[in-house]
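Chemist: need coordinates for the following:
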Amino acid sequence: MTLPRLGGTLFLRLAAVLVLAVLASQAFTLWLTVQQKNDLLARQLYAQVLDTLADYEGLLETLPPEARDRFLSSNNSPTRPHLLPLSQVPPESHVPLGVARPLAGWLTQAVGEPVTVRLAHGERRELWIKVPMLDSHYWLVMPIRRYQPPALLPTLQAAGLMALLSVLAAFALAWRTTRPLTRLASAARELAVGRMPGPLPASGPREVCEVIERFNSMTQALDKTASERRLMLAGLSHDLRTPLTRLQLAVELQDDNGDKAGMLSDIDELSRIVSQFIAFARSEENRPLAPLALGELVDSVLHKFSRDGMVVSWQRQDVNINGDALAMQRLLSNLLDNARHYGAAPFAVSLTRDGAHCRLSVHDHGQGIAPELQQAALTPFERLAAHRGSDGGSGLGLAIVTRVVAQHSGSLAFAYPDDGGFSVTVTLPLLAD
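Modeler: Predicted coordinates for the structure are as follows:
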C-alpha cells in the first residue's frame, strides 16, 4: 500500500502514520470487544439451552407419547422457552447473529448431531433451534430479549474520545520531531542565498541532534573560511591601491611622450579591477538590513553618474524595502557600469511597484548578453569572450549583483524589451506595512 504524498512534508507523513496506527488499533479494539461480547452471549445461551433441554426431556419422559403434544401446547408461552413441532415454520425474516455460529457448533457437539440455529424477527426476537428430543425433533424457541448485548454507543463514544486525544498527541509528537528539521531546512536555505545562519539549538531525537551539531560545525567552518578569504582579498586589494596611486602620480608628472595617455588608462583599469575586488569581498559580509527608501537611493546613484557625463532617463516610484543601502548602491552602480561599457545609449532606469514586490530595471540599447551566455555571466571571474582582455574588467560586476540580490531575497532576470535593447530587472520584496 502506497501512502499519498500529503504535501511532501515529513510532518504530515509522520502524523498520518501515527493517526493510521491509532485508528487501526481503535478499530481492532472495537472488533475484539464485539467478539468477546458475542462469545459471552453465546455461552450464556448455550448454558440456558442445555438446561432447558434437560428440563423438557425429564418431563416428557414421564408422559406417554399421546400426552406429550398436549403438554407442549399447554406450555407454549411466548415469554419463556418452549418447544414447537417441526411443522411450525419460523418467521421468514432472518438476519445473521454473531452468536449463531459458535452456539450451533457447541450444541452440535453436545447433542451429537447437526443443530440448526435461526434468529427470527417477528413480533418478538426469538432464537429458533432445531434440537432432538427423545425420539423426535422439535423447535426450541428461546426469547432473547433479556440476552441482548448492551448498546455499543457508550463504547463508541469512549473510543472516539480516545482516538481524538491520541490523534492530537500524534500531531504534537510529529511536530516536536520535525520542528528541528524545519529549522535546519530554513537555515540551509539562508546559507544557499549567501546569508550565514546563527547556531541552531540541538533538539529532537538523537540522530537529528547529531545532524544539527554537524550543520553548526559546518557553518562555523564556512564562516571562518569566508572571513579569511574576505580579509585576504580586501587586504591585498587595499595594498595594491598605494603603489597604483604612486604610479599614477609619477606618470602624470612625466612629460607627454605619446605613451602617457595609454599608461594612465592602464592604471585606471587596474584601479577599477582593484575596486571590484574590494566590492566583491565586501558583498560576502552579512550586514544588517534596515528600512530603505529605494527611490531616494536610486536618485543619489544616478546623480553621481550624471556628474561623469552619463545621461539616464529615470522613471521613479517611491517604494520602501528592507535592505542594505551600501549593497544596493553597489548593485545599481554595477548595472549602470555594465550598461555604459557594454551597452549603448539611450539609457533608462525604472522603479515600479508590482503587488508585494518592486522591480528595478536598467535598460540600454546595446546587444545585451546572448541567452546561452547569461548564466555564465553571473559566475564570479567569468568574462564573456567578446570582452575578455579588452575592457579592463574582472568579471565580478554581475556576480556582485547576484550576491546582493540573493541577500535581499530577490530575483534577477534578463530581457529583450519590445522597443529594442537589453534590460536587467531586479525584483525585491517590499517592506511590510
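Chemist: rest of the way, CA atoms for contacts and neighbours
Modeler: Fine.
Chemist: pull out the buried positions in the helix or strand hosting residue 139.
Modeler: Using DSSP states H and E, residue 139 maps to strand 136-143. The neighbour-count check on strand 136-143 (16 or more other Cα atoms under 10 Å) flags 138-143 as buried.
Chemist: which strands and helices sit next to it?
Modeler: Strand 136-143 is packed against strand 82-85, strand 125-133, with contacts defined by 3 or more Cα pairs under 8 Å, 6 or more residues apart in numbering; DSSP states H and E.
Chemist: next structured bit after the strand or helix carrying residue 218?
Modeler: According to DSSP H and E, residue 218 maps onto helix 206-253. Next in sequence after helix 206-253, counting helices and strands by DSSP H and E, comes helix 260-283.
Chemist: can you give me the neighbour number for residue 174?
Modeler: Residue 174 sits with 20 neighbouring residues when counted by other Cα atoms under 10 Å.
Chemist: same check on residue 422?
Modeler: Using other Cα under 10 Å, residue 422 is surrounded by 21 other residues.
Chemist: could you do the one 4 residues further on as well?
Modeler: Applying other Cα under 10 Å, we find 21 other residues in the vicinity of residue 426.
Chemist: what helix or strand does it sit in?
Modeler: Secondary structure from DSSP H and E places residue 426 in strand 422-429.
Chemist: mind giving me the packing neighbours of that strand?
Modeler: Applying 3+ Cα pairs under 8 Å, 6+ apart, one finds that strand 422-429 contacts strand 320-323, strand 357-364, strand 411-415.
Chemist: which elements pack onto the shortest one?
Modeler: Using 3+ Cα pairs under 8 Å, 6+ apart as the contact definition, the elements that strand 320-323 packs against are strand 290-293, strand 422-429.
Chemist: Proceed likewise with the subsequent sequence, for comparison:
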Amino acid sequence: MSIAETAGIVVVGASLAGLRGAEALRRNGYSGRLTVVGDEPYRPYDRPPLSKHVLSGELAPDATGLPELDTLDAQWRLGHAAVALDRAARTIRLANGTGLAYERLLIATGAQARPWPAASGGGLEGIFTLRGRDDAARLRTALAGGPARVLIVGAGLIGCEAASCCRDLGLPVTLVDPNPAPLARSLGTWIGSVVADCLRDAGVTFHAGAQVLRFAGDASGRVVRAHLADGRAVEADLVIVALGATRATDWLKGAGLMADAGGVTCDGACRVLGADGTPCPDIYAAGDVARWPNPLYGGRLMSVEHWGNAVAQAAHSGRNMLAPADDQRTYHHLPAFWSSQFGINIKAVGLSEGADAVAIVQGSRASRRFLAVYGRAGRSIAAVSFDQARWLPAYAEAITAGRAFPPIRDASDQGDYLALAPGFPPPRAASTLIEARHG
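Modeler: Below is the predicted model:
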C-alpha cells in the first residue's frame, strides 16, 4: 500500500456528519490538510427527502445536495470506501488500494440499510432497500413503472413513509411488521395504533404481528410472493425492505477499537475508545455511527440516527479534536426526529425507551391532532406531537431539566389527561440503539 498524501486530518464519511464535522474544523481554526473520504461518488447530500420527495417524483435524486456552509479547501476522495485502519501507522486503506496518512481522524461513516438475507430470497429482482441516493433513484424508477402489488416489510419510519408515498402514487400497498402497531418501538402501541388507523384509512393492508420468513421468485428470478411465519402468502412484484440499519464499522475490524454493528463506542467527549476502554486522543466519531454515554439519560450508551444529532455531534467533535486534553467538553444531546406521512406531521423529542407511562396533554387521539408526553419513574423523558407541535419546545426544555411527568399543567389548550401504559414491545438488546430515520 502506497501512501498517496501527507498527513493531516482525515474525515471518513462524506455525508451530513462528515461535512458538518469538516466545516467545524475549519470554523475552529484548523488550516492544515483536510481530506474527506466517501464510499459514494457524490458530494454530501440530504437523506430525508429520499423517502419522501424523491420517491414521489417531486425531487430528482441529484437535487438533494447539502449546502456547504464554510469554505472547506478539502481534498475529496469519493467513490472509494475506507476498508481498513492501522492505528499504529496512522494510516487508512481505501478500496482502490490507496493509503492515507492522518494525524487526527474523524469517523463519520454512518449506517447502512439492513438487507434481506440472500438465503431466504434477498437476491431476487424487485427487492429494494432505501438508504442512499442510488437506492432512491432505483426505487423511484421501479415505482414509476406501476407495480401491481407493493409489499413493505417493516413499519418503522422508513416503512410508513414509503407506504404513504406509494399510496399517494395510487399503488396498492401491503405492510407487514412483527410488532402489534406501526412505530411501536419508538412510540409504543397506544400511540402507534393511531398510525395503524391512518394506514388503513389510506388503503394500506396492514398485517400486524406478522413475520416474513422468505421470498419466492418466478423462473426469471423476480420476486412474486412472501411467505409468512403463520403460513400465509402475500403476493408482490415489488418489495421494500425497511428493517432498520447497521452501523458502517466493518472497515474497523482488527483496528483495536470498541466497534461493532451497533456503532463505534466513544467517551463523553466523542473520543473513540480502544478495545481496552481507553480514549484515543487522535480519533473521534460523530453521527449515526457514534455510540456515546448521553448525560441527559444517566450516561446510557446510545447511537442516535437523527439529522439533528449528526449536525450537533459533528460540530462538537470538530471542536474537541482541536482542543487540548484538559478542555474536552462533554456532548449532551436531546434526541429529536420528524416524519411526514399520510398528511400528518409527526415530531418527537427525547428518548421514549423505558417509559412506564404516556399521557395526551393536548388534543386527542380521535382527532389525530395531539401532543403526548412519556414518563419514567415520575419524570418526563420524551414527547411526540401529531400536527400539534406548539408546546413541543416547552416539553423539550422540561425533559432536559428532568422535570416531573407531565411537567406543564393548566396550559390554555390543555384538557384533562389520563396516564396509560405506552405498550412497548420487549427490547431487542441491552444497549440503546435509536434506529429512527433522519428527520
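Chemist: what's the TM-score once they're superposed?
Modeler: Remark: TM-score between the superposed chains equals 0.16 [TM-score structural alignment, normalised by the length of structure 1]; 119 aligned residues with a Cα RMSD of 7.2 Å.
Chemist: before we move on, the earlier item: next SSE after the strand holding residue 139 of structure 1?
Modeler: helix 153-192.
Chemist: got the angle between that next one and helix 206-253?
Modeler: Relative orientation of helix 153-192 of structure 1 versus helix 206-253 (axes from the mean of the first three to the mean of the last three Cα atoms, to 10 degrees): 20 degrees.
Chemist: on that earlier part again, any chance of the helices and strands packed on strand 320-323 of structure 1 in a markdown table, plus distance to residue 23 of structure 1?
Modeler: Output for these, formatted as a markdown table (distance: least, Cα to Cα, whole Å):
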| stretch | distance to residue 23 of structure 1 |
| --- | --- |
| strand 290-293 | 51 |
| strand 422-429 | 45 |
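Chemist: wait, which of those is closest to residue 403 of structure 1?
Modeler: Nearest to residue 403 of structure 1, of all these, is strand 422-429, at 11.9 Å by Cα to Cα.
Chemist: how far away is residue 377 of structure 1 from residue 402 of structure 1?
Modeler: 10 Å (Cα to Cα, to the nearest Å).
Chemist: residue 201 of structure 2: how many residues sit nearby?
Modeler: Residue 201 of structure 2 has 11 nearby residues by other Cα under 10 Å.
Chemist: and if you look at residue 141 of structure 2?
Modeler: Residues within reach of residue 141 of structure 2, counting by other Cα under 10 Å, total 12.
Chemist: would you agree it falls within a helix?
Modeler: Yes. Under the criterion used here (DSSP: H, G, I helix; E, B strand; the rest coil), residue 141 of structure 2 sits inside a helix.
Chemist: where's it relative to residue 161 of structure 2, distance?
Modeler: Going from residue 141 of structure 2 to residue 161 of structure 2 by Cα to Cα gives 17 Å.
Chemist: thinking again about what came up before, need the helices and strands packed on strand 422-429 of structure 1 in JSON lines with mean neighbour count and distance to residue 217 of structure 1, can you?
Modeler: Formatted as JSON lines, those follow (neighbours: other Cα atoms under 10 Å; distance: least, Cα to Cα, whole Å):
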{"stretch": "strand 320-323", "mean neighbour count": "21", "distance to residue 217 of structure 1": "28"}
{"stretch": "strand 357-364", "mean neighbour count": "22", "distance to residue 217 of structure 1": "35"}
{"stretch": "strand 411-415", "mean neighbour count": "15", "distance to residue 217 of structure 1": "29"}
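Chemist: which one of those strands lies closest to residue 253 of structure 1?
Modeler: Comparing these under Cα to Cα, the one sitting nearest is strand 357-364, at 38.0 Å.
Chemist: got the angle for that closest one vs strand 422-429?
Modeler: Using the same axes, to 10 degrees: strand 357-364 of structure 1 against strand 422-429 is 160 degrees.
Chemist: quick one on the thing from earlier: nearest to residue 361 of structure 1 among the buried residues of strand 136-143 of structure 1?
Modeler: Residue 361 of structure 1 has its nearest neighbour among the buried residues of strand 136-143 of structure 1 in residue 143, at 90.3 Å by Cα to Cα.
Chemist: what about the closest residue to that closest one other than its chain neighbours, neighbour count?
Modeler: Of all residues not flanking residue 143 of structure 1 in the chain, residue 126 sits nearest, at 4.5 Å (Cα to Cα, 6 or more residues apart in numbering). The tally of other residues near residue 126 of structure 1 (other Cα under 10 Å) stands at 22.
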